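1. Please work out how this folds:
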Amino acid sequence: MIRDDNARRAARDAMIKDAKYRAAGKWRGLLESAGLDKTWLKKGVPCPFCGGHDRYSFTDKWGDGNYFCRGCGPGDGLKLLQFALGGVSFMEAIEWAIQWSGGSVPDLSGSALAPRPVLKSSDELTPAEVERRKGRYKKLWDAGFRVTQGDPVWKHLERRLPGLEESEVPRVLRFHPALEYWEKDDNEKWVHVGNFPGMLAAIQGPDGVCCNIHRTFLTEEGEKAPVPSARKKELSIGVKGGAIRLLPLVGREMSVAEGIETSLAVIRYRGESCWSAVDAQGMEEIAIPDEVDLIRIYQDNDLPDQRGRRRGFEAGEKLAQRAKAMGKRAIKYAPGKAGMDMDDFVRSLPKRA
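-> Model (predicted):
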């Protein structure tokens, strides 16, 4: 057993070294391929981790995809890669970097250390890898509980929806008492920051089957946990078009918003069955069921980023265009003032009869 553990440890160290060697001088292309917005490959821009307005600069100073933030400190390309891939683990980021460059990685779960097949993207996952990731989803989901009054998830949602009743919380949301959160220390070593209560949300693909789990890290009082990335998805199995289906559709209409909280506000204050697209990319890609004739889009009127882009607003526009191209009606709702809180905006709208 000790020999096997030593072999796995040696293989792990070799993988890390291999990944950094392969990525040296290629971090920009690698991170863009992973989906990192080009904004975070520039200097003097908002930090993706702490949100500081102009604290963050990508430098690649030491050839490791280095960046520096005046608020939360330095980091490297592997931390950015984890962020770009939706909060995957350190070793999953290592595997992705190796596979992106055409290499293969060993299976560290057994003593044989047999090489794994090359997986360049989530679109090329083997059936075995898909099942492994699905197993992660199930294990995480099974560790959660139904949301009940007084738990951290209920407190979090009740801040947005005063007087929240347990019956208002959809079954696709769960409370997890101790989500593990990992972060790098000043010596670039991964450390277990702590366990936080959290909200789990099942993301269902176009076929209605769970294709990912979204996690929101919280405090015991229901506020966002004091961590760089309080919202994360699990590692993808490559299914696009998914959404958090908070309620079943009614009739031939569909409503969609980005965040879970905004979608719940639409359900309460507008009386509509609303799905959460999770983020701007999800808004662009969400699958529109064939039976839907009308889609109501609650789009963010976000402030422009450093490149002048309004990612949330643009995502809503693209979804509306796609719906119309499919022969469906699309009605868009957006705050008149850029940067207005979406929950406040939804509450200001008249409730539909």
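
2. going forward, measure contacts between C-alpha atoms and count neighbours the same way
-> Noted.

3. got the contact list for Lys328?
-> Contacts for Lys328 were tallied using CA atoms under 8 Å, 6 or more residues apart in numbering; they are 292-295.

4. Give me the number of neighbouring residues for the residue nearest to Pro177 when sequence neighbours are not counted.
-> The spatial neighbour of Pro177 that comes closest, neighbours along the chain excluded (CA to CA, 6 or more residues apart in numbering), is Pro197 at 4.4 Å. As a burial measure, Pro197 scores 23 neighbours (other CA atoms under 10 Å).

5. For the strand or helix carrying Phe196, give me every contacting residue.
-> Element membership of Phe196, judged by DSSP states H and E, is strand 190-204. By CA under 8 Å, 6+ apart, the surrounding residues in contact with strand 190-204 are 90, 141, 144, 152-153, 172-185, 210-220, 225, 242-245.

6. Going through those, which ones are buried?
-> For the contacts of strand 190-204, a burial check counting by 16 or more other CA atoms under 10 Å picks out 90, 141, 144, 152-153, 172-177, 179, 181-184, 210-220, 225, 242-245.

7. Phe196: how many residues sit nearby?
-> For Phe196, the count of nearby residues is 22 (other CA under 10 Å).

8. where does Cys211 fall, helix, sheet strand or coil?
-> Following DSSP: H, G, I helix; E, B strand; the rest coil, the label given to Cys211 is strand.

9. quick one, what contacts it?
-> 134, 202-205, 236-237, 239, 242.

10. quick one: which of these is most hemmed in?
-> For the contacts of Cys211, counting by other CA under 10 Å, the largest number of neighbours falls to Gly242: 27 neighbours.

11. residue ranges of the helices in the stretch 1-150 of the chain, please?
-> Remark: helices assigned in the stretch 1-150 of the chain by DSSP state H, counting those that start in this stretch are 2-23, 27-33, 77-84, 90-100, 127-142.

12. Same question for the stretch 201-350 of the chain.
-> Under DSSP H, counting those that start in this stretch, the stretch 201-350 of the chain gives helices at 260-270, 280-285, 311-325, 342-348.

13. of all those helices, which lies closest to Val130?
-> The closest of those to Val130 is helix 280-285. By CA to CA, the value is 20.2 Å.

14. counting contacts, what elements does the closest one pack onto?
-> In this structure, helix 280-285 makes packing contacts with helix 311-325, judged by 3 or more CA pairs under 8 Å, 6 or more residues apart in numbering; DSSP states H and E.

15. tell me which residues of the helix it packs on are tucked away?
-> 311-317, 319-320, 322-323.

16. so how far is it off the chain centroid?
-> Centre-to-centre, helix 311-325 and its host chain are 20 Å apart (CA atoms, centre = their mean, to the nearest Å).

17. burial count for Ala10?
-> Ala10 has 11 neighbours, counted by other CA under 10 Å.

18. Revised request: answer the last question for Gly251.
-> Neighbour count of Gly251, defined by other CA under 10 Å: 11.

19. let's see this one next to it:
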Amino acid sequence: MISKLKQKARGHWDFIVSTIAPSTLDAINSNCSHVPCPIHGGQDGFRVYRDFNETGGSVCNTCGNFSDGFATLEFATGLSISEVITQVRDLLEDKPVLVSRKAKAASLPKPKTAANKATDRLRAAWLQSSQNDTSLIEKYVASRGLPVGLADVWASQARQNSVMRTYQKVEGVIVNFGVQPAILSIVYNGDDQAISLHRTYLDSEGAKNTVLPNAKTLMPSKEGVEWFSCSVRLGDVPAATLNLAEGIETSLAVMAMGESHCWATVNAQSLAGFTPPENIKEVVVWADLDKSETGFKAAQSLQERLCKEGVEVIIKLPPMPIPKSAKSVDWLDYYVSLPK
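-> Prediction:
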């Protein structure tokens, strides 16, 4: 049976392995470069072979050599070989498009779309992350001048990933920045669906990452969902009044000043287009104060729209001037400036 399955799977191992073991996605998408091992982590011990799509083979400098896709899956999933065979067989049977490369290209619909890959990347990043260790989140919260206890609030909606494979654009060119630690926060849309992850990149000590061009980025959303009313939901579930801010750190600062919750819309555009849950009668926007007035204008846009729908919107701006050397101030800046 296994020889027939190998023949049928030949040319499709990238789809098969990434579907059954999403933790291998970084390696599959790395163009055969070394990445952290999906099992023990590390820095750059694992890679797939150049003929991976034909054979499914991979190697880890620590764990050993895996000559074909069955061995790779057995290693990456912890399943027995019989369980792996069953999953591969079932997957192939459910995908009649997985036929020989000798067939006409026009008759072969792609078994994996870009949207599917986005979902797999989200799943892989989440599975790579620690479920119990919050040490980096605690260090980052403290480094921003916030109470360390708020790390638990954040961690209820996030995980820390110490082996996040990172690519960012620099002057129009995609640059591989290797492994960077990050906090991955769950982004929900207005239908209460978890649709994406927001990455807050850190340095090795848990402080803000100053190496990357963008220390805060969103991952592409998974397929089949709508991007609307999106936020990272921090704190208690609001009853009638909802606190909103742009940044996660700003939301935590609002909570440090006594509020039981504050949802972070991540950026001004999402703030302006936000629609609160039906039970919400009042929205308090803890807006950023920018020289460009981007944050205030987004809050005003939200206010004008929601007031027409019967929802009261109160806009609060940090009561402090913008330093000449800065582009803006937010409620975190204000909180940090308060005497402790």
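
20. before we move on, back to that, let's have the helices of the stretch 201-350 of the first structure in TSV, adding distance to Lys17 of the first structure.
-> Output for those, formatted as TSV (distance: least, CA to CA, whole Å):
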stretch	distance to Lys17 of the first structure
helix 260-270	39
helix 280-285	32
helix 311-325	36
helix 342-348	45
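
21. So for Val45 of the first structure, which of those sits nearest?
-> Closest to Val45 of the first structure of the helices of the stretch 201-350 of the first structure is helix 311-325 (CA to CA; 15.4 Å).

22. Which residue range of the second structure does that closest one align onto?
-> Under TM-score structural alignment, helix 311-325 of the first structure corresponds to residues 294-308 of the second structure.

23. next one: stretch 252-264 of the first structure
-> Structural correspondence for stretch 252-264 of the first structure: residues 240-252 of the second structure, per TM-score structural alignment.

24. swap in stretch 30-43 of the first structure?
-> Stretch 30-43 of the first structure corresponds to no residues in the second structure, going by TM-score structural alignment.

25. same thing with stretch 290-298 of the first structure?
-> Counting by TM-score structural alignment, stretch 290-298 of the first structure lines up with residues 278-286 of the second structure.

26. can you pull the contacts of the residue nearest the centre of the second structure?
-> Centroid-nearest residue in the second structure, with CA atoms, centre = their mean: Leu197, separated by 2.6 Å. If you count contacts by CA under 8 Å, 6+ apart, Leu197 of the second structure has them with 122, 184-187, 218-219, 221.

27. Please repeat the previous calculation with a cut-off of 10 Å.
-> Applying CA atoms under 10 Å, 6 or more residues apart in numbering, we find Leu197 of the second structure in contact with 122-123, 125-126, 158, 183-188, 217-222, 232.

28. Of all the helices of the stretch 201-350 of the first structure, which one is nearest Met1 of the first structure?
-> Taking CA to CA as the criterion, helix 280-285 is the member of those that comes nearest to Met1 of the first structure, at 44.2 Å.

29. The closest one: average distance to aligned residues in the second structure?
-> Comparison of helix 280-285 of the first structure with the second structure after fitting gives an average deviation of 1.1 Å (mean CA distance after the TM-score superposition for the first structure).

30. So what touches that helix?
-> With CA under 10 Å, 6+ apart, helix 280-285 of the first structure has contacts from 240-243, 256-259, 276-277, 286, 297-300, 310-322.

31. try 8 Å this time
-> Outside helix 280-285 of the first structure, the residues that touch it by CA under 8 Å, 6+ apart are 240-243, 256-258, 277, 311-312, 315-316, 318-319.

32. Could you do stretch 179-188 of the first structure as well?
-> Under CA under 8 Å, 6+ apart, the answer for stretch 179-188 of the first structure is 75, 190-198, 217.

33. wait, what's in contact with the residue nearest to Arg245 of the first structure when sequence neighbours are not counted?
-> Closest residue to Arg245 of the first structure apart from its sequence neighbours, by CA to CA, 6+ apart: Trp275 at 4.8 Å. Going by CA under 8 Å, 6+ apart, Trp275 of the first structure touches 243-247, 254-257, 260, 263.

34. Of the residues you listed, which belong to strands?
-> 254-257 (DSSP state E).

35. Of those - the most surrounded one?
-> Each of those was scored by neighbours using other CA under 10 Å; the highest score is Ala257's, at 29 neighbours.

36. contacting residues around it?
-> Counting by CA under 8 Å, 6+ apart, Ala257 of the first structure touches 263, 274-278, 283, 297-299.

37. Look up how far Met91 of the first structure lies from the aligned partner of Asp120 of the second structure in the first structure.
-> Taking TM-score structural alignment, the alignment pairs Asp120 of the second structure with Gly135 from the first structure. Per CA to CA, to the nearest Å, Gly135 of the first structure is found 17 Å from Met91 of the first structure.

38. How about Val278 of the first structure?
-> From Val278 of the first structure over to Met91 of the first structure the distance is 25 Å, taken as CA to CA.

39. Those two: who's more crowded?
-> Per other CA under 10 Å, whichever of Val278 of the first structure and Met91 has more neighbours is Val278, with 24 against 14.

40. Was I right to think the more buried one contacts Ala243?
-> Yes: with contact defined as CA atoms under 8 Å, Val278 of the first structure counts as touching Ala243 (6.9 Å).

41. if we can go back for a sec, what separates the counterpart of the residue nearest to Arg245 of the first structure in the second structure from Leu146 of the second structure, distance-wise?
-> Residue pairing (TM-score structural alignment): Trp275 of the first structure is matched to Trp263 of the second structure. Distance, Trp263 of the second structure to Leu146 of the second structure, using CA to CA: 17 Å.

42. again, but for Thr217 of the second structure
-> According to CA to CA, Thr217 of the second structure stands 21 Å off from Leu146 of the second structure.

43. Between these two, which is the more surrounded one?
-> Counted by other CA under 10 Å, Thr217 of the second structure and Leu146 do not tie: Leu146 has more neighbours, with 21 against 14.

44. Grab the nearest non-local neighbour of that one.
-> Leu146 of the second structure sits nearest to Ala253 (CA to CA, 6+ apart), 6.7 Å away.

45. Enumerate every residue touching that neighbour.
-> Each residue near Ala253 of the second structure by CA under 8 Å, 6+ apart is listed here: 146, 331-332, 335.

46. Nearest to Met257 of the second structure among these?
-> Met257 of the second structure has its nearest neighbour among the contacts of Ala253 of the second structure in Tyr335, at 7.3 Å by CA to CA.
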